[in-house]
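Any chance you can model this:
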Amino acid sequence: MIHKHTQYYIRHLKDDIPAGLVVFLVALPLCLGIALASGAPLFSGLITGLVGGLIVSWLSGSQLAVSGPAAGLTVIVFNAIETLGSFQGLLLACVLAGIIQLALGYLRAGIIGAFFPSAVIEGMLAAIGLILIIKQIPHATGYHSSYEGDESYMKETARSSFMELVDAFGGISPGSTVISGVALLLLILWSMPWFKKQKLLKLIPGPLVVVLWGVGYNLAATKFAPAWSVGAEHLVSLPVPEKTTDFFNNFMFPDFSYLTNPQVYVVAITIAIIASLETLLSLEATDKLDPFKRIAPTNRELKAQGIGNIISGLIGGLPMTAVIVRSAASINAGGRTRISCFTHGLFLLLSVLFLAYYLNYIPLPCLAAILLHTGYKLANPGLFSHFYHKGMSQFMPFAITVLAILITDLLKGMAIGMVIGLFFVVKANYSAAITLIQDGSHYVLKFNKDVSFLNKALLRKFILRIQENSSVVIDASNAKFIDHDIVELIEDFLVQAPDDNISVEVIDLYGKEKIKKHESLVVLNERADA
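Just a heads-up that it's a prediction; the model follows:
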């Protein structure tokens, strides 16, 4: 069996290694950018990418899913660091979240993603996209005020966040604005269909082009036009190891004294739920993109992510998920097996060990531009239009989830979105479960599907519409389950119907799969052919 698997991986090395290089070039700026947006040390983003590539790739049930720090968790992570007052407190929450995910995997909870309406999930991602846009503009314009704390959207009111956004335009740094502005244009150009059709350009990831542009521009500006360059405070700042052993000095460890802080458990549960949902959604999307149409086991993926988050938290990394952007990049670049994800992790490791000095030339406005572009893709105006045209039952949960997250926080916003989504599900079920058709003095009261107590008011309304001196057929043949409350209401109608000269025929009200027949109504409810 091992020999067979080895041959399988060797056969695809020619596809997987180049794909791994492409994923590395996409992931490197994203790892740094997401750490920046999370208010965490930049090195922590790279640690998460390393764990995702070198370890989770082999534990995952998916051949093509790439794991690492996710834009969808930036808001939670920043809020958690601020709430707990310590990055090391967050690391402990990450470890606990991993334990919860591991438990969920063993409890076979991989199906939980199916219970969250897609409108609510898409609303969550769109809200995160909007928050990324609002909070990255200060980085993109080089606004200095509150530089370390300007990601704290969820701890501020919407008004103060927008006021800071306005202030950012008043404190524009020309160098930062030129770098981020051109970077955004490059990312937009690189996503256009014409560029994607060019074989040579298709091999070069947009984020890499943006990083090269930023580094090249800033080096030139520093030499020839210092007023248009960006200062050291707006450059990536990674510790540069003088020797290989120094690399290990950069790792941080969780502060276990936070075990007595109840807030750390709230953060852990929040991370576990959101990370698991995002992973399951990414996994579903990756399976659809897989050229071999392989289906990844969801429970195994939850276990893999759990172990990944435990390790990441123990050595100073951010919470991770399976990430669709990197997974899609791997597939589009020709990746065929998990070797592609592993290779990207290997390239990340080599870059941290030997290229940290050069990575520190990357201007932060480059990373801000990449995150602005990511935010736009998450909150694309077309998405709002798409849900609007699906009807109010889809648009309202989506829009209210977005608004609720912006006004409150991620977990409360998701809860509000779920309640609204549930309301529309109940409403749809309420309207569609029973129909009343009238043809003169003849009525057909039809149960279209399972009928619960929620449909009692609708049934009563229909019964009151039936006129005297008429005939009614109550057809329950399409319902496998009928609630006792519904049966009692029909029984009351059958008792009262002769007084109004209404003749009633009941079809299949007491099927084997539904409810036991009430013996007191055997005569009234037996079908004519019984």
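
When you work out contacts or count neighbours from here on, use the C-alpha atoms and nothing else.
Noted.

nearest residue to Leu132 other than its sequence neighbours?
Take Leu132 and drop its neighbours on the chain: the residue closest to it by CA to CA, 6 or more residues apart in numbering is Gly375, 5.4 Å away.

And this one, please, so the two structures can be compared:
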Amino acid sequence: MDEKPSNGVKGLRHWRYDLSAGLQVALVSLPLSLGIAIASGAPPVTGVISAIIAGLIFPFLGGAYVTISGPAAGLAPALLSGMLLLGGGDLAAGYPLLLVAICLTGLLQILLAFMNAGRFAIFLPVTVVEAMLAAIGIMIILKQIPPLFGDLSPVAPTTVDSILKLPHTLLNIEPTVFLIGAVCLFLMFYLNATRRQWMKRIPPPLFVALLGLVLATVFGLETVYLITMPESLLQGGITVPAFGEVMNRPELWINLLIVVITLTLIDGIESLATIAAVDKIDPYQRKSNPNITLRAMGVSNMLSSLAGGLTIIPGGVKSRVNIDAGGRTLWANFYNAIFLILFLLVATDLIAMIPLAAIAAILIYVGWRLCEYKVFRKTYAIGRDQMVIFLITVGAILATDLLWGILIGMAAEVLMLAYLLTPSFRVVLTGRLSFSQSLELLARNFMGLFRNPIIKVHGDTRDGRPHYDVSVGSLVCFNLLPFDKLLQQLPEDAGLSIIVTESGRIIDHTAMEYLHQLQEESLRAQRPFELLGMEKYYQFTQHSLSARMHDAALVKREARLSARAEEMHQFARLHGLQFDPATLAELNAHDFVYLRRGDHKQERNVMTGHYRDWMLRAFDYSHTAAPDYYAEHQHTLVIVKPAEPVSGLPDMVLAPGHYLKSYLVNYQELELPESLGFPEGYRLYAPSTHDGVIAAAGRLRGFLARHPGVYLEVRKNAVLTFRPDRELEMPEGIEELLEIIEYCLEGSPSPADDNVSGADPAEEGAS
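Next up, the predicted model:
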């Protein structure tokens, strides 16, 4: 299909894809929902109730496309803290009161959505949000260590108490429970890390839960160590919010307000961050509406609380499962809810046999993915300034709570920017500035962090379409809102030039991410876009999204090339190509399917120019890919395009095995005739089935035979090729990839004497 699938009645035409995806999501959602409820201090069944309500409501309210909503591990620590706060340390007493807070949170979200408050998320520094998630991961792990070891003592109210409780837990291990938990924890890490796809046919969370059930039965584990399920869902599974008690106890109102603010803030931040992340891996490149999603979450939260359920937000793990399973619309979320209802009706007794240690193992893995060392490594690569803010935010959340930790993190961002803009005391001592002048300069720079960054807007017409030049000063997270508001008011088809002037002092990491997303959206919409003036801003690190400060002297200082850059530079000089060692954000001008996937896409050591009368672009490419969003994958990519279009070179993908199959949504697989003699395992995908595709593939067979295992994609007469099983190519490897030009020319032979050697199909996602 050429059109992008839409929600609503039109989306029902994709029911085969969404129904299959909904079943696979339900198999992951069931153990996760049970675990999230347990981690929140609530009855296990409430997690499943929340997921069911989310699935039944979200598809009818819209806002996203392939996002699966439900309870999320990220809110478990906040829910647990709120329950303890409102119940005076008693979880049973605090739960009905927490439901009131969840209902009020949903109402507040609906009001904020009507006020278009989703746009205010732009104020939040990206690093503070990522630090919040990392801190949540640490909190989840600390809370789940006791049940993993068989310690069923009351849950610790704070993170510090959880740490102090660890010696007691280690001294009171239940050997059988710990054995089950350790086996399940090992398998969670192993099954999620393995590249053997047949081992992932059963989702790891479901496999671990079922294995825990079997081991608990074999060892005769006592019921106190198993999940507790109500005998009747209607009579014992639904708790009603205690609205009457809240009204009659004014002393609860301040604590209730704190919980509502915390849940609203965390729910909103994580919801908006999740839908933005899911949009980046949506094969159809659709864009979610933050305010409609916020409203949908508000309605879902209100209904969930009335049925005794937990808070509901979009979930990254389940959304990824949905995409991988071929889900196309929000109906997959609806089918997920239907399957969960069936599970509750027919498998309640089996669910009650799952050990808490197995659920703890699942949650510890989820927590680890939020806070693993790669998260810290990625932040450090962006800049030391971001690492300082990251560590301060994580430490503040662990020492206090989520609300205060986020506020402290934002204060740290303000202080960091103020420090970076503070004139060195050396200029005062040397008399270049008086003390009063330095204070005046500091105050002016500090106020600039919150002042409207727009200096001038000039509109004219270029190439028959409106074009706007927008001159700006310093751009940081705290002054992006008026800038964003202006861009929203411009015509969607108008060309845009963002001119970063010398009057600006700094562009922070959040603003760099915003500008990059603006570039990507403009390119996708075929809207002329250019970013000017960045050459006079000093880049903190080689990361393309690192913060930058205006410093012409530092920019002019020639950077020393790395060994890899020197190697690429020599290759470029040998072939008369231009070379740029800088790290740039990848923009995918030709709309290659391969370059659509992943996040934090960067190119460095870029070689451009003419090669054999073809336009060449070769570079070292890196990106992150789900589910491991913090691990960087690297390959050397070669893109060639003829100076004049070559006939008989249609859009297609020749991939080893099922590589990238889930992203080829507008392509269909074509059968390769055996007579062509393609290397074993190669598959051909194309948007159409005309004979020209097979003929063109036959021309390219010789290249694949000489270099088995390469990925080859033709898009808009441009050709991309690289080796998925290699990282960075040596110069001779790049020379081999450039041989593709010989096989792209019309009438080029497909050599019969090529040594066709089979290659093991690369597994999808291996890059």
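
What distance do you get for the residue nearest to Leu132 of the first structure to Ile131 of the first structure?
Separation of Gly375 of the first structure from Ile131 of the first structure (CA to CA, to the nearest Å): 8 Å.

Same check on Gln88 of the first structure?
Applying CA to CA, the value for Gln88 of the first structure to Ile131 of the first structure is 24 Å.

Just list what the longest helix anywhere in the second structure packs against, helices and strands only.
Counting residues, the longest helix found in the second structure (DSSP state H) is helix 253-281. The contact analysis (3 or more CA pairs under 8 Å, 6 or more residues apart in numbering; DSSP states H and E) places helix 253-281 of the second structure against helix 76-86, helix 91-114, helix 290-306, strand 313-315, helix 316-324, helix 402-421.

Need those in JSON lines (columns: mean neighbour count and distance to Asn172 of the second structure).
Formatted as JSON lines, those follow (neighbours: other CA atoms under 10 Å; distance: least, CA to CA, whole Å):
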{"stretch": "helix 76-86", "mean neighbour count": "24", "distance to Asn172 of the second structure": "24"}
{"stretch": "helix 91-114", "mean neighbour count": "23", "distance to Asn172 of the second structure": "23"}
{"stretch": "helix 290-306", "mean neighbour count": "26", "distance to Asn172 of the second structure": "36"}
{"stretch": "strand 313-315", "mean neighbour count": "28", "distance to Asn172 of the second structure": "35"}
{"stretch": "helix 316-324", "mean neighbour count": "23", "distance to Asn172 of the second structure": "33"}
{"stretch": "helix 402-421", "mean neighbour count": "19", "distance to Asn172 of the second structure": "30"}
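
And the ones you listed: which comes nearest His467 of the second structure?
For these, the distance to His467 of the second structure is smallest for helix 290-306, at 27.2 Å, taking CA to CA.

contact partners of stretch 618-626 of the second structure?
Applying CA atoms under 8 Å, 6 or more residues apart in numbering, the external contacts of stretch 618-626 of the second structure come out as 320, 597-608, 630-639, 728, 765.

in the first structure, what residues pair with it?
Mapped onto the first structure using TM-score structural alignment, stretch 618-626 of the second structure spans no residues at all.

Now which residue in the second structure aligns to the residue nearest to Leu132 of the first structure?
Using TM-score structural alignment, Gly375 of the first structure sits opposite Gly367 in the second structure.

Equivalent analysis for Ala232 of the first structure, please.
That one, Ala232 of the first structure, aligns with Thr223 by TM-score structural alignment.
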